[in-house]
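Visitor: predicted model follows, preceded by the sequence.
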Amino acid sequence: MTHDHFVDFEEIARRFSHLWQALNHGADRPHSPETRQILIDRVRDALDRGEARLSDTGSEIVANSFVLEALVHDGAATQVYRARHRDLGTLHAIKVPRPDHADDPVLRKLMLREAEVGMKLRHPHIVGMQTVLRLADGRPALVMEWLRNRLADRLQEKPLSPDEVISIMTSVLSGLVAVHSAGFVHCDLSPLNLLFADGDLSSLKIADFGIAIETGCRHGQLDLAFAGQPDFVSPEQMAGEPLDRRSDLYAAGLLLSLLLRHCDGEGEELPALARRLSQRNAEDRPENAKAALHLLGGPPEHTADA
């Protein structure tokens, strides 16, 4: 290390010492605890702004607490970032409208609804909604539990075992029991919205409640002509009709069929369950997710009447 670096550090240390004395003592008498905290916060804000200007990575800081480390999903209207809490070091997912959709009133309403729905759902197989922040430009930012892996990506890596298929479907149906018990239909069940921790499919959780609706409602009531992924939506959802819990079971049946196509061995019971869940007539499907879980042979833990 050169002599110039030592001089720079010594000068910084001297100035910091003077700043610390000013924060603690003030000009004539000690500051009150409240004033001292305000001053410290302002100094931290100034350091944050300076760090943002000098940073080579260009990482954005949200609410003075979260660093947006990586863009993990760039959708047509929203973006999802992996974010790190600056003080706790914890990882979170933060979902925001794209900048070019900052003034979209329908999207803003949907995102705030998603936050409200998510805050009402607490279950081991549902991604946790943690809080809602507001960006400097007014866009809402949804802070959620961070899970690194998507089931859609896992399906491209290697075949599933029959036990893994059962584990995935047990998690999905258990989560749906909680969703339906709270009075909602998820409406967007697919491998893209099923997340899990590293190497642990038993930790799989349902994510993305952006188009979830109350049971008996239709998406037209949210000013949406159509919502959902065409490969997984039920016939009644595609037609824009009022939806109930059986609409999610249709998607679960298509999901199970997809999993079986990526499975080394399947037996006879799972394909039969996939066909039963994905009947085109809602009346021909199981009554609810708890009944479907029973047909799967899943455990009753973390379930409730739905």
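Guide: Nice, I can see it. Numbers count the residues shown, from 1 in each chain.
Visitor: every contact and neighbour count from this point should use C-alpha atoms.
Guide: Will do.
Visitor: can you pull out the strands in the stretch 151-300 of the chain?
Guide: Ranges of strands within the stretch 151-300 of the chain are 184-185, 194-197, 200-206, 213-214, based on DSSP state E, counting those that start in this stretch.
Visitor: can you list those strands in a markdown table and add mean neighbour count and distance to A13?
Guide: Formatted as a markdown table, those follow (neighbours: other C-alpha atoms under 10 Å; distance: least, C-alpha to C-alpha, whole Å):
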| stretch | mean neighbour count | distance to A13 |
| --- | --- | --- |
| strand 184-185 | 24 | 57 |
| strand 194-197 | 22 | 43 |
| strand 200-206 | 20 | 47 |
| strand 213-214 | 20 | 57 |
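Visitor: mind putting those in JSON lines, distance to W20 included?
Guide: Listed next are these as JSON lines, based on distance: least, C-alpha to C-alpha, whole Å:
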{"stretch": "strand 184-185", "distance to W20": "53"}
{"stretch": "strand 194-197", "distance to W20": "43"}
{"stretch": "strand 200-206", "distance to W20": "47"}
{"stretch": "strand 213-214", "distance to W20": "53"}
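Visitor: pull the number of nearby residues for F6.
Guide: Neighbour count of F6, defined by other C-alpha atoms under 10 Å: 11.
Visitor: how near is it to A13?
Guide: F6 sits 10 Å away from A13, going by C-alpha to C-alpha, to the nearest Å.
Visitor: kindly report the same for L47.
Guide: Taken as C-alpha to C-alpha, the span from L47 to A13 is 15 Å.
Visitor: hang on, L39 packs against A22?
Guide: No: in this structure L39 lies outside contact range of A22 using C-alpha atoms under 8 Å: 9.6 Å.
Visitor: who touches both of those two?
Guide: Common neighbours of L39 and A22, using C-alpha atoms under 8 Å, 6 or more residues apart in numbering, do not exist here.
Visitor: any idea where the helices of the stretch 101-250 of the chain begin and end?
Guide: For the stretch 101-250 of the chain, applying DSSP state H, counting those that start in this stretch gives helices covering 105-120, 151-154, 162-181, 235-238, 245-261.
Visitor: try it against this one:
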Amino acid sequence: LLYKKIGGKKDSISISIDFKDIDLNDLLDILSAMTGLNIIASPEVQGRVPVARFENVPVLKALEIILEFFDYEYEIVDNIIRVSPIPLVSQSFTLKSALASEIESSLKPLLSEVGKIELNQETNSLLITDKPKRMKEIAASILKLDEPDRQLSTQSFSLKFIQAEAIFPLIQPHLSRLGKIEADLSTNSLLITDTNYSLSKIEKVILSLDHFKAQEKLFSLKFALASEVAKLISGYLTPEGDLEVREDKNEILVKASSYSLEKIDHLLAELDIPSKQMKK
């Protein structure tokens, strides 16, 4: 073991050492004895150093390299060098395109043995705590996963009560810059392409709009019998809907959603004509 002083200060001493598979605390004791530096390690500091080979290297630089392998650091306080684990850092990541709940599983393998992730679905964010070096890798991975192009999906929304053409303009403001929407009037549905996070928000908007809002409409029949047509109309009603047959005036009062009323309109336009009601 060789060391020599450069200048007159202990912390400027250069050392030459060559160890293999040595206990970290034993190595710290050796460095302290070699240089006269007061090196104190916290109880958490432990491990074995596979190789410690330095040739004429400043002792503090050698110490930094040795500790970096274990995610430890040193601090000089009142001529005492205190060695301890590098403190964990916490950072919150709010996602704009991806769903935090979906990428959480992709990030877990990147955590160290002491790292953890906390999910906040309400804000679509992840609070991650880990070692600083791991945090850089995790942050880069999140940035990549949250790219809008990587998170585009297409989802179909079948509407039960409201008409697709009526809800169409109400959904457009909620689309991201990459989003697009198509209305299929034949199935009363919306086909929406957007990022997964935008789709999750749009789904909530649709659910808030597509609820039963009763409207009443009186259908006066000219050729078909109200009592017979009422049986067919019942099939177009949701459980919330209702109808009343007025046989004396050959009318049907229907209480239903706008979408159901539109379908009933089309049905009666086809049925309540002379050619369909002629009987021999």
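Guide: Great, that's in hand. The structure displayed is predicted, hence computed values, not measured ones.
Visitor: TM-score of the superposed pair?
Guide: The pair, once superposed, lands on a TM-score of 0.22 when counted by TM-score structural alignment, normalised by the length of the second structure; 111 aligned residues with a C-alpha RMSD of 6.5 Å.
Visitor: against which helices or strands is whichever strand or helix holds F93 of the second structure packed?
Guide: Using DSSP states H and E, F93 of the second structure sits in strand 89-94. Counting contacts by 3 or more C-alpha pairs under 8 Å, 6 or more residues apart in numbering; DSSP states H and E, strand 89-94 of the second structure is packed against strand 125-130.
Visitor: next SSE after the strand it packs on?
Guide: Moving toward the C-terminus from strand 125-130 of the second structure, the next helix or strand (DSSP H and E) is helix 132-145.
Visitor: which is the succeeding secondary structure element to that following helix?
Guide: Assigned by DSSP H and E, the successor of helix 132-145 of the second structure is strand 152-158.
Visitor: list the buried residues of that following strand.
Guide: Of the residues in strand 152-158 of the second structure, 152, 157-158 count as buried by neighbour count, 16 or more other C-alpha atoms under 10 Å.
Visitor: and those as TSV, adding distance to A62 of the second structure?
Guide: Shown next, in TSV, are these (distance: C-alpha to C-alpha, whole Å):
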residue	distance to A62 of the second structure
L152	49
F157	63
S158	66
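Visitor: still on that earlier bit, which one of the helices of the stretch 101-250 of the first structure lies nearest to V67 of the first structure?
Guide: When the helices of the stretch 101-250 of the first structure are compared by C-alpha to C-alpha, helix 105-120 sits nearest V67 of the first structure, at 20.5 Å.
Visitor: next, the buried residues of that closest one.
Guide: Buried residues in helix 105-120 of the first structure, counted by 16+ other C-alpha under 10 Å: 107-108, 110-115, 117-118.
Visitor: could you dump these into CSV and include distance to I166 of the first structure?
Guide: Listed next are the buried residues of helix 105-120 of the first structure as CSV, based on distance: C-alpha to C-alpha, whole Å:
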residue, distance to I166 of the first structure
L107, 36
R108, 37
L110, 33
M111, 32
L112, 34
R113, 32
E114, 28
A115, 30
V117, 27
G118, 26
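Visitor: out of those, which is nearest to D163 of the first structure?
Guide: G118 (29.3 Å).
Visitor: what's the distance between that closest one and L112 of the first structure?
Guide: 10 Å.
Visitor: next: V62 of the first structure.
Guide: For V62 of the first structure, the distance to L112 of the first structure - C-alpha to C-alpha - is 18 Å.
Visitor: again, but for E145 of the first structure
Guide: Taking C-alpha to C-alpha, one finds E145 of the first structure at 17 Å from L112 of the first structure.
Visitor: same deal with G50 of the first structure?
Guide: G50 of the first structure is 32 Å from L112 of the first structure, by C-alpha to C-alpha.
Visitor: what does V185 of the first structure give?
Guide: 17 Å.
Visitor: do I40 of the first structure as well
Guide: I40 of the first structure sits 32 Å away from L112 of the first structure, going by C-alpha to C-alpha.
Visitor: dump the residue contacts of I167 of the second structure.
Guide: Going by C-alpha under 8 Å, 6+ apart, I167 of the second structure touches L209.
Visitor: re the thing from before, which one of the helices of the stretch 101-250 of the first structure lies closest to A289 of the first structure?
Guide: Per C-alpha to C-alpha, nearest to A289 of the first structure of these: helix 162-181, 5.3 Å.
Visitor: which of the residues in that closest one are buried?
Guide: For helix 162-181 of the first structure, burial by neighbour count (16+ other C-alpha under 10 Å) applies to 162, 164-181.
Visitor: quick one: work out the angle between that helix and helix 245-261.
Guide: 170 degrees (axes from the mean of the first three to the mean of the last three C-alpha atoms, to 10 degrees).
Visitor: packing partners for helix 162-181 of the first structure?
Guide: Using 3+ C-alpha pairs under 8 Å, 6+ apart, the elements in contact with helix 162-181 of the first structure are strand 200-206, helix 245-261, helix 289-296.
Visitor: ok and the shortest one relative to helix 162-181, angle-wise?
Guide: Between the direction of strand 200-206 of the first structure and that of helix 162-181, the angle (the same axes, to 10 degrees) works out to 20 degrees.
Visitor: still on that earlier bit, will you turn the helices of the stretch 101-250 of the first structure into JSON lines that also has distance to A83 of the first structure?
Guide: Listed next are these as JSON lines, based on distance: least, C-alpha to C-alpha, whole Å:
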{"stretch": "helix 105-120", "distance to A83 of the first structure": "18"}
{"stretch": "helix 151-154", "distance to A83 of the first structure": "21"}
{"stretch": "helix 162-181", "distance to A83 of the first structure": "25"}
{"stretch": "helix 235-238", "distance to A83 of the first structure": "34"}
{"stretch": "helix 245-261", "distance to A83 of the first structure": "30"}
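Visitor: minimum distance to I94 of the first structure: which of these has it?
Guide: Comparing the helices of the stretch 101-250 of the first structure by C-alpha to C-alpha, helix 105-120 comes nearest, at 11.6 Å.
Visitor: and the helices and strands packed on helix 162-181 of the first structure, which is most packed in?
Guide: Among these, helix 245-261 has the highest mean neighbour count (mean count of other C-alpha atoms under 10 Å), at a mean of 24.
Visitor: which strands or helices does that one pack on?
Guide: helix 162-181, strand 184-185, helix 269-277, helix 289-296.
Visitor: got CSV for those, with distance to K95 of the first structure too?
Guide: Formatted as CSV, those follow (distance: least, C-alpha to C-alpha, whole Å):
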stretch, distance to K95 of the first structure
helix 162-181, 21
strand 184-185, 21
helix 269-277, 31
helix 289-296, 28
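Visitor: and of these, who's closest to L201 of the first structure?
Guide: helix 162-181 (6.5 Å).
Visitor: which residues in the stretch 151-280 of the second structure form helices?
Guide: Shown for the stretch 151-280 of the second structure, the helices assigned by DSSP H, counting those that start in this stretch span residues 164-171, 196-209, 226-234, 258-271, 274-277.
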